[in-house]
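J.: predicted model, plus sequence, below.
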Amino acid sequence: MPRFAYVNGRYVRHADAAVHIEDRGFVFADAVYEVCQVRERCIVDLSRHLDRLDRSLGEIRIRPPMPRAALVGIMREVLRRNRVADGMVYLQVTRGVARRDHVFPSPEVRASLVVTAKSLDPAVSAAKYAAGIRAVTVPDNRWGRVDIKTVGLLPNVLARQQAKEAGAQEAIFVDAEGNVTEGGATNLWIVDRAGTLVTRPADHAILRGITRTTLMDVAAKLGILVEERCFSVAEMLEAREVFVTGATTICLPVVSIDGKTIANGHPGMTAQKIRDAFFAVAEKTAI
């Protein structure tokens, strides 16, 4: 079955989708994006994702390309055309097409919008949850505003490639003070020796993940204590559990870091409880 995409007012075959060579997203990574999970023909946590999109656009001063209701309509149509019941929908907004110049175009040009979608096999995710993943630590060399969800992801690309070459599935960024920030494409959590669920505060050093936010609601419902604080690599390696969260991974256990086994080397009960309860708490918007 052919895939379809939305590009600046047109639904086109995915293989034929293209943007102008002077689109500022292509030239400068002058763009932001969002990824939403689709589960059982529902978009998960759509309102929070679009709230974050609005914040990202505001932080880099891009005018939204259309009202929210119209954008949601496009997302639904892309999902329907691609027959996605379980998978993901991706949207990217750039500052638009203009002559190459570092400063903003004058007069302001219309923002560009691309929306794509694809199916993902729930059985593949289930196998990862059951086995857990391996990770490696890398120095955090990203820019100082990773709280803005921009497409400027080259450090993340290089970090995850390093992880792949080491036989791992995720890279864990570590700041100059030796504290963990987050994963290459995920937020990171530990269950400390006291049984508290700990994650880095959502300052400029990490992305305020939507799954991260909903997970806090889940933890509150389950009566699990959550603490936002910095923690070191050493504390992470001694934790009772380590797991990562993201829109398409939800809550994925990490069983080995830098070749060191975490706890007993198997996914822990806290991650399991959170994953089991997650979709009962998360917002679900029908396609």
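T.: Yep, that arrived.

J.: every contact and neighbour count from this point should use C-alpha atoms.
T.: Will do.

J.: quick one: the helices in the chain?
T.: 24-28, 46-59, 68-81, 122-131, 154-165, 210-222, 233-237, 269-281 (DSSP state H).

J.: redo those as TSV? Include mean neighbour count and distance to residue 90.
T.: Formatted as TSV, those follow (neighbours: other C-alpha atoms under 10 Å; distance: least, C-alpha to C-alpha, whole Å):
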stretch	mean neighbour count	distance to residue 90
helix 24-28	19	15
helix 46-59	17	11
helix 68-81	17	9
helix 122-131	13	18
helix 154-165	17	18
helix 210-222	19	14
helix 233-237	17	32
helix 269-281	16	20
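
J.: with residue 259 as the reference, name the closest of the ones you listed.
T.: Among the helices of the chain, the nearest to residue 259 by C-alpha to C-alpha is helix 233-237 (10.4 Å).

J.: that closest one: how far from the chain's middle?
T.: Relative to the centre of its chain, helix 233-237 is centred 23 Å away, using C-alpha atoms, centre = their mean, to the nearest Å.

J.: for it, packing partners?
T.: Packing partners of helix 233-237 (3 or more C-alpha pairs under 8 Å, 6 or more residues apart in numbering; DSSP states H and E): none among the helices and strands.

J.: can you list contacts of it?
T.: Residues outside helix 233-237 that contact it (C-alpha atoms under 8 Å, 6 or more residues apart in numbering): 174, 178, 179, 180, 190, 192, 242, 257, 260, 261, 262.

J.: the structure to be compared is supplied as follows:
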Amino acid sequence: MTRVVYVNGRYLPYAEAGVHVEDRGFQFADAIYEVCEVNGGRLVDETRHMDRLERSLGELRIPLPMSRRALGLILRKVIRRNRVETGLVYLQVTRGAAPRDFPFPAAGTTNPTLVCLARRVDGAKREARAEGGIAVKTMPDIRWGRCDIKTVMLLPAVLAKEAAAADGAQEAWLVDSDGFITEGASSNAWIVDKAGTLITRPTGNAILPGVTRRSLLDVLSRENIPLVERPFSVDEAISAREAFITSASGTVMPVVRINGVSIGNGYPGDLTRRLRSKFHQAVEFSR
């Protein structure tokens, strides 16, 4: 449970933390966020997360609220104050508070809102889930056309996750108008086809450039594992030998059922297990 939250220069008890009622993140989803894994009290892939944060902010013309070094200090203080050894740290930047109107406020009239919180994750439960694998449900991708920007505009993902949960699945895989899987509601999607080829969709406006995805590419390079970056269909996924997702919250998480159909033999595949075991050997750790 989060005990201390950073909001605009103050470290506050969870129950007392809040933002202005006319904050544009609250009213328009005019905001960017990042989620970093915390492993052994250390930030995982901080540099790549900060790179993506800056890029997303730039795409929406929201200024970076402070230097990257200062942001890093806040992340670390929030992790320490919440005594998180294994878990996640969440950072959100909004355009700030202004009288409700659709156009951007005039330059210099608002200051970005910055929120940061950290939460523990039960590592044993996460490993147990990885041992058994998860189920996913496919859903139409109804999101906007710039999914490469990590905005807080997550209602389509919420609806997809809710539908997946109602069907006994732990993640939703989103399907575009051509019948190809784009990505998970909160993850990137991967399969190993019948021939043993590892496949994932290439980055672009249709998917988020996942930091965990990028670090897994480093693992593939180290292990000399070839990868084909192309869209794949729902039928291809269901008939695959293996499937998995990547995310900061689960690293490499095996998928063993899609739409109720077992993938491969219904257990996490050998390549998926190998990649999960090697993942943290290729990431950046920082305290």
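T.: Here it is on my side, so go on. What you see is a predicted model, and the numbers here were worked out from it, not measured in a lab.

J.: are any of the contacts of helix 233-237 of the first structure buried, and if so which?
T.: Using 16 or more other C-alpha atoms under 10 Å as the burial test, these include 174, 179, 180, 190, 192, 242, 257, 262 as buried.

J.: and the aligned residue in the second structure for the third one, what does it touch?
T.: Read it as residue 180 of the first structure. Aligned by TM-score structural alignment, residue 180 of the first structure pairs with residue 181 of the second structure. Contact analysis of residue 181 of the second structure by C-alpha under 8 Å, 6+ apart lists 173, 174, 175, 189, 201, 231, 232, 233, 234.

J.: look up how far residue 260 of the second structure lies from residue 181 of the second structure.
T.: Distance of residue 181 of the second structure to residue 260 of the second structure, computed by C-alpha to C-alpha, to the nearest Å: 17 Å.

J.: now residue 242 of the second structure
T.: From residue 242 of the second structure to residue 260 of the second structure the distance is 15 Å (C-alpha to C-alpha).

J.: which one's more surrounded, these two?
T.: For residue 242 of the second structure versus residue 260, neighbours defined as other C-alpha atoms under 10 Å are more numerous around residue 242 (30 against 14).

J.: go ahead and confirm the more buried one touches residue 255.
T.: Yes - using C-alpha atoms under 8 Å, residue 242 of the second structure is in contact with residue 255, at 7.4 Å.

J.: which neighbours do the two share?
T.: Counting by C-alpha under 8 Å, 6+ apart, the residues touching both residue 242 of the second structure and residue 255 are 263, 268.

J.: can you give me the strands for the stretch 101-250 of the first structure?
T.: 112-119, 133-139, 170-174, 180-183, 187-191, 197-199, 226-228, 241-245 (DSSP state E, counting those that start in this stretch).

J.: so how much does the third one differ from the second structure once superposed?
T.: Overlaying the second structure shows strand 170-174 of the first structure at a mean distance of 0.5 Å from the equivalent residues (mean C-alpha distance after the TM-score superposition for the first structure).

J.: ok, now the second one?
T.: After superposition onto the second structure, strand 133-139 of the first structure lies on average 0.6 Å away from the residues it aligns with, using mean C-alpha distance after the TM-score superposition for the first structure.

J.: so what's residue 30 of the first structure up against?
T.: Contacts for residue 30 of the first structure (C-alpha under 8 Å, 6+ apart) come out as 24, 94, 95, 150, 151, 152.

J.: what is the neighbour count of the third one?
T.: Just to be clear, that refers to residue 95 of the first structure. 28.

J.: separation between the residue lying closest to it once chain neighbours are set aside and residue 36 of the first structure?
T.: Leaving out its chain neighbours, the residue that sits closest to residue 95 of the first structure by C-alpha to C-alpha, 6 or more residues apart in numbering is residue 111, at 4.7 Å. Distance from residue 111 of the first structure to residue 36 of the first structure, counting by C-alpha to C-alpha: 21 Å.

J.: so between the two, which is more surrounded?
T.: Comparing residue 111 of the first structure with residue 36 by other C-alpha under 10 Å, the one with more neighbours is residue 36, at 24 against 20.

J.: I figured the more buried one hits residue 90, correct?
T.: Yes - assessed by C-alpha under 8 Å, residue 36 of the first structure is found in contact with residue 90 at 6.6 Å.

J.: thinking again about what came up before, Serialize the helices of the first structure to a markdown table and add fields for distance to residue 140 of the first structure.
T.: Output for the helices of the first structure, formatted as a markdown table (distance: least, C-alpha to C-alpha, whole Å):
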| stretch | distance to residue 140 of the first structure |
| --- | --- |
| helix 24-28 | 21 |
| helix 46-59 | 21 |
| helix 68-81 | 33 |
| helix 122-131 | 26 |
| helix 154-165 | 8 |
| helix 210-222 | 20 |
| helix 233-237 | 13 |
| helix 269-281 | 25 |
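
J.: many thanks, have a good one.
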